[in-house]
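*Asks:* quick one, what's the 3D model for this:
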Amino acid sequence: MELTTVWFALIAVLWIGYFALEGFDFGVGMLLPVLARDDRERRVMINTIGPVWDGNEVWLLVAGGATFAAFPEWYATLFSGFYLPLLLILLALIVRGVAFEYRHQRPEATWHGWWDRAIIIGSLVPAVLWGVAFANIVRGVPIDADLEYTGGLLTLLNPVGLLGGLTTLLLFLTHGAVFLALKTDGEIRHRARALALRLGSGTAVVAVAFLLWAQLHTGTGASAVVFALAACGLLAALVALAAGREGWAFTGTFVAIALAVAGLFLGLFPDVMPSSTDAAFSLTTTNAAATPYTLGIMTWVAVLVTPFVIGYQAWSYWIFRQRISVHHIPV
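*Replies:* Below you'll find the predicted structure:
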């Protein structure tokens, strides 16, 4: 297998990890005003993701760095063409991270309220814009013969892009609600489970519509199978949740998001950024790749470092696996 294909697959895995892991803490952030009745309950919700949210963002940093090193042409066209949406995502993530660190620094309700709003908005903006961005990558964007993006912001806000944004928004909300049902106890747990069940049917309809479009637009036989399994994973999650099996339900939403992203990459390959202007101008794993020497060095680094990163994050989830409730929060 060529190293360009290997690195395309590795970048796909990094995005799969990012969406499946960061997705639930985006969902938790967006659900703060929906599920919490008072400050102690909001603190419970924030504490469920407190030990892991920053580790989840590492997947995004590594995905960006890997794209820059392995496919510099892809990185250049993507980050220049999608500059404003990606800037908004970056600002939202910065504000959100600051909010997690500063919220508890003062006791005033007004202080908490402002930082809670920052968490909500900082979770909502990326949840929508990542879907818009990926839908446009799969759909294809105007790229000229110099491999430069020639569209504008409104080019990205097309019906397909907006459908992608709605899909990730609903998936992350459902994923977050299921995570809260798994990680909390008491009233929050019951509210989260009920909300996830209510959200689930609408999420399934929207997600299936988007995946069906993706399959018809760029799909292959392999992506069709993966998309079907993703839909089954989401339905299985709702069945498990109705039966009170939150652990299996979270596994189902995790698998559904992971397989949906995997299917998008399977349908995209060997393109990394299709051109809607002319297929000959599309960025591929061949014309967007770095030199074989660079890819070879990166491969050895990935082989040596990746097991430690995954092992540490798995250890973190294991250590903080217990449920929490308002009884654990001092008045």
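*Asks:* use CA for all of it now, contacts and neighbours both
*Replies:* Fine.
*Asks:* show me the contact partners of stretch 184-201.
*Replies:* Stretch 184-201 is touched from outside by 35-36, 41, 44-45, 48, 170, 173-175, 177-178, 180-183, 238, 241-242, 323-325, with contacts defined as CA atoms under 8 Å, 6 or more residues apart in numbering.
*Asks:* the stretch 51-200 of the chain: helices as residue ranges?
*Replies:* Along the stretch 51-200 of the chain, counting by DSSP state H, counting those that start in this stretch, helices occupy 53-70, 72-81, 83-102, 109-139, 153-156, 159-183, 187-218.
*Asks:* closest one to residue 306 among those helices?
*Replies:* helix 53-70 (10.4 Å; CA to CA).
*Asks:* next, the angle from the closest one to helix 83-102.
*Replies:* Computed by axes from the mean of the first three to the mean of the last three CA atoms, to 10 degrees, the angle separating helix 53-70 from helix 83-102 equals 150 degrees.
*Asks:* contacts for helix 53-70?
*Replies:* Under the criterion CA under 8 Å, 6+ apart, residues 4, 7, 11, 14-15, 17-18, 21-22, 25, 74-76, 97, 289-290, 294-295, 298, 313 lie in contact with helix 53-70.
*Asks:* wait, doesn't residue 208 sit right on residue 231?
*Replies:* Yes. Assessed by CA atoms under 8 Å, residue 208 is found in contact with residue 231 at 6.8 Å.
*Asks:* follow-up on the earlier one: among the contacts of stretch 184-201, the buried ones, what's the PyMOL command?
*Replies:* A single PyMOL command selects the buried members of the contacts of stretch 184-201 (16 or more other CA atoms under 10 Å):
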select buried, resi 35+36+41+44+45+48+170+173+174+175+177+178+180+181+182+183+238+241+323+324+325
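*Asks:* which one of the helices of the stretch 51-200 of the chain lies closest to residue 302?
*Replies:* helix 53-70 (9.7 Å).
*Asks:* the closest one: how far from the chain's middle?
*Replies:* 12 Å (CA atoms, centre = their mean, to the nearest Å).
*Asks:* and for comparison, fold this next one:
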Amino acid sequence: MALTDIWFLLIAVLWTGYLVLEGFDFGVGMLLPIVGRDAIDRKVTLRTIGPVWDGNEVWLLVAGGATFAAFPFWYATLFSGFYLALLIILVALILRGIALEYRGKIDDATWHRRWDLVIVGGSAVPALLWGVALANIVRGVPMGADHEFAGSFFTLLNPYALLGGLTTLLLFALHGAVFLALKTHGDVHDRALKVVPPLGIASVVAAAGFLGWTQTLDGSWITWALAVAAALCLIGGLIASRLGREGWAFLGTAATIALASATLFTTLYPNVLPSTTDPAFSLTTLNAASTPYTLKIMTWVAVIFTPLVVLYQGYTYWVFRARLGRTDFPTPVQKVAS
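*Replies:* The predicted structure follows:
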């Protein structure tokens, strides 16, 4: 394999890792008002992602940095053409991070309620728009010989991309519900399990439609196999949840997102951003890549540091593996005036 192919594969892995890990973060945030009926339940819900959510976002930073360094022309066209959509995602992520950090600074119901709304919105907006962005990357955008994006923000809001956004929104919500069932006990656990079946059915319909549509763009036997595997993992995860096997259910939804991402990137290759104006104007792994010397240096850096990052994050998940419930957050004793 050429270094350009290796770096396309590595970037695909980084984006897949981000979607799987940040996916359940988004899902937990979106489900906060559904599974958290009172202050203690909401505290339990948010504490499940408290130790890991910021570490999960590291995958996004590394994926963006790797894209910039390995394929600068892809990065330039992508971030100029998708500027408004990516800006909205960035603002939502910033507000969500602020809300997660500042919500507990003041013990006041109104303060908590306002930040809870920010958490819900800051989770739902990226969950939707990442799907829209990925779908447009696979489908292609209007682009001339100069590789400049020739559309507008509304060009990105085509039916295929909107279906992609709906698919990621539902899959992440389902992923979050299964994660909560795995990480909690008591009321939050029971409410999370109740939303799994309806979210599962909606996710199956949306994902089947989106991945089926993707195959009509540039499908092959490999992408068909990946899409079918994703569907089987999703169904298997729902069955496992029904049987009370939360660990296997979470593995099923995680594998579904990973395989769906693999389907998209395999469909995209060897392009990195197709042109709907003329296929000859498309950006590929060859004409969008950095110099061989740059890719060689990056490869050595990745070989050394990537395993360290993965090991550290895996250790974090291991340390905070215990289930949480209301008994872990007792209600403060109210002082009675004499």
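*Asks:* of the contacts of helix 53-70 of structure 1, keep whichever come out buried.
*Replies:* Neighbour-count burial (16+ other CA under 10 Å) is assigned, among the contacts of helix 53-70 of structure 1, to 4, 7, 11, 14-15, 17-18, 21-22, 25, 74-76, 97, 289-290, 295, 298.
*Asks:* the residues you listed in helices, which ones?
*Replies:* 4, 7, 11, 14-15, 17-18, 21-22, 25, 74-76, 97, 295, 298 (DSSP state H).
*Asks:* quick check: the farthest pair among those residues?
*Replies:* Taking CA to CA, no two of these sit farther apart than 4 and 97, at 33.8 Å.
*Asks:* residue 249 of structure 1 is nearest to which of the helices of the stretch 51-200 of structure 1?
*Replies:* helix 159-183 (6.8 Å).
*Asks:* average offset between that closest one and structure 2?
*Replies:* Once fitted to structure 2, helix 159-183 of structure 1 is off its aligned match by 0.4 Å on average (mean CA distance after the TM-score superposition for structure 1).
*Asks:* hmm, residue 152 and residue 84 of structure 2 touching each other?
*Replies:* No. If you go by CA under 8 Å, residue 84 of structure 2 and residue 152 don't touch, sitting 9.3 Å apart.
*Asks:* quick one: which of residue 208 and residue 231 of structure 1 has more around it?
*Replies:* The residue with more neighbours, out of residue 208 of structure 1 and residue 231, is residue 231; 23 against 17, by other CA atoms under 10 Å.
*Asks:* count of neighbours near the spatially closest residue to residue 281 of structure 2 that is not a sequence neighbour?
*Replies:* Taking CA to CA, 6 or more residues apart in numbering, and ignoring the residues beside it in sequence, residue 281 of structure 2 has residue 145 as its nearest neighbour in space, at 5.0 Å. Close neighbours of residue 145 of structure 2, defined as other CA under 10 Å, add up to 13.
*Asks:* residue in structure 2 matching residue 181 of structure 1?
*Replies:* In structure 2, the residue paired with residue 181 of structure 1 according to TM-score structural alignment is residue 181.
*Asks:* isn't its match up against residue 248?
*Replies:* No. Residue 181 of structure 2 is beyond contact range of residue 248, at 11.4 Å (criterion: CA under 8 Å).
*Asks:* now do the helices in the stretch 201-338 of structure 2.
*Replies:* 221-242, 246-268, 292-319.
*Asks:* so for residue 110 of structure 2, which of the ones you listed sits nearest?
*Replies:* From the helices of the stretch 201-338 of structure 2, taking CA to CA, the stretch that ends up closest is helix 292-319, at 31.9 Å.
*Asks:* and that closest one, how far out from the chain's middle?
*Replies:* Distance, centroid of helix 292-319 of structure 2 to centroid of chain: 20 Å (CA atoms, centre = their mean).
*Asks:* that helix packs against which elements?
*Replies:* helix 3-30, helix 58-70 (3 or more CA pairs under 8 Å, 6 or more residues apart in numbering; DSSP states H and E).
*Asks:* which one of these lies nearest to residue 114 of structure 2?
*Replies:* Closest approach to residue 114 of structure 2 among those (CA to CA): helix 3-30, 13.5 Å.
*Asks:* name the helices or strands packed onto that closest one?
*Replies:* Using 3+ CA pairs under 8 Å, 6+ apart, helix 3-30 of structure 2 is in contact with helix 39-47, helix 53-56, helix 58-70, helix 109-139, helix 159-183, helix 246-268, helix 292-319.
*Asks:* make it 6 Å
*Replies:* Judged by 3 or more CA pairs under 6 Å, 6 or more residues apart in numbering; DSSP states H and E, helix 3-30 of structure 2 is in contact with helix 58-70, helix 109-139, helix 159-183, helix 246-268.
*Asks:* just those helices: most buried one?
*Replies:* Greatest average neighbour count among the helices and strands packed on helix 3-30 of structure 2 goes to helix 159-183 (a mean of 26), per mean count of other CA atoms under 10 Å.
*Asks:* what angle separates that helix from helix 109-139?
*Replies:* Using the same axes, to 10 degrees: helix 159-183 of structure 2 against helix 109-139 is 130 degrees.
*Asks:* alright, I will stop here.
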